[in-house]
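A.B. asks: A predicted structure for the sequence below; I have some questions about it.
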Amino acid sequence: MPSWRELKRFCERDGWELYKDTDHYFYRKIMDDGSLKRTKISKGTGEISSRLWKNILKKQLQVDEAYFNTMI
């Protein structure tokens, strides 16, 4: 499973915008069709749990693991 740091790196490399920096990082990406994707990233240093990671990939990032891995 990736770490929170790797998720942050993915967002930065994939063109996501950091729009809020509090106890978490909040990123968003406006897609070509006008839709908006958002994700919240912990400032922790550990790995993301398997169940949560699958949810983030499918519902927030909306990419497959292969694409994610090419961007980190």
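C.D. replies: Arrived safely. Source: prediction; values computed, not measured.
A.B. asks: hey, let's count contacts and neighbours off CA atoms from now on
C.D. replies: Will do.
A.B. asks: list the contacts for residue 2?
C.D. replies: Under the criterion of CA atoms under 8 Å, 6 or more residues apart in numbering, the contact partners of residue 2 comprise 47, 48, 53.
A.B. asks: this is the other structure I want to compare:
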Amino acid sequence: MPSWRELKRFCERDGWELFKDTDHYFYRKIMADGSLKRTKVSKGTGEIPKWLWKDILKKQLQVDEAYFNKMI
């Protein structure tokens, strides 16, 4: 499982915009078709729990693991 730091790195390298920095990092990305993707990245350390990672990957990032791994 990736770490929260790797998720943050992915967002930065994949063109996501940091739009809020509080107790978490909040990123968004406007797609070519005008749709908006959003994700929240913990400032904590360690790995993202498996059940949560699968949800983030599918519902928020909307990419496959191969693409994610290529970008980090």
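C.D. replies: Now that the structure is in, tell me what you want to look at. In this text, all values refer to a predicted model and were calculated from it rather than measured experimentally.
A.B. asks: TM-score for these two?
C.D. replies: Here the TM-score of the superposed chains, computed with TM-score structural alignment, normalised by the length of structure 1 as the reference length, equals 1.00; 72 aligned residues with a CA RMSD of 0.2 Å.
A.B. asks: Show me the contacts of residue 2 of structure 1 that map onto helices.
C.D. replies: Among the contacts of residue 2 of structure 1, the subset assigned to helices under DSSP state H consists of residue 53.
A.B. asks: Make CSV from the contacts of residue 2 of structure 1 and add neighbour count and distance to residue 14 of structure 1 to it.
C.D. replies: What follows is the contacts of residue 2 of structure 1, written out as CSV (neighbours: other CA atoms under 10 Å; distance: CA to CA, whole Å):
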residue, neighbour count, distance to residue 14 of structure 1
47, 14, 20
48, 20, 19
53, 17, 17
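A.B. asks: Please, which helix or strand holds the nearest residue to residue 8 of structure 2 once chain neighbours are set aside?
C.D. replies: Setting aside the residues directly before and after it, residue 8 of structure 2 is nearest to residue 41 in space (CA to CA, 6 or more residues apart in numbering), at 6.5 Å. Using DSSP states H and E, residue 41 of structure 2 sits within strand 36-42.
A.B. asks: Average offset of that strand relative to structure 1?
C.D. replies: Average distance between strand 36-42 of structure 2 and its aligned residues in structure 1, after superposition and using mean CA distance after the TM-score superposition for structure 1, equals 0.2 Å.
A.B. asks: That strand: how far from the chain's middle?
C.D. replies: Taking CA atoms, centre = their mean, to the nearest Å, one finds strand 36-42 of structure 2 lying 6 Å from the centre of the chain it belongs to.
A.B. asks: go on, stretch 42-58 of structure 2?
C.D. replies: 9 Å.
A.B. asks: Residues touching it, excluding its own?
C.D. replies: Under CA under 8 Å, 6+ apart, the answer for stretch 42-58 of structure 2 is 1-5, 23-25, 39, 62-65.
A.B. asks: I appreciate the help and will end here.
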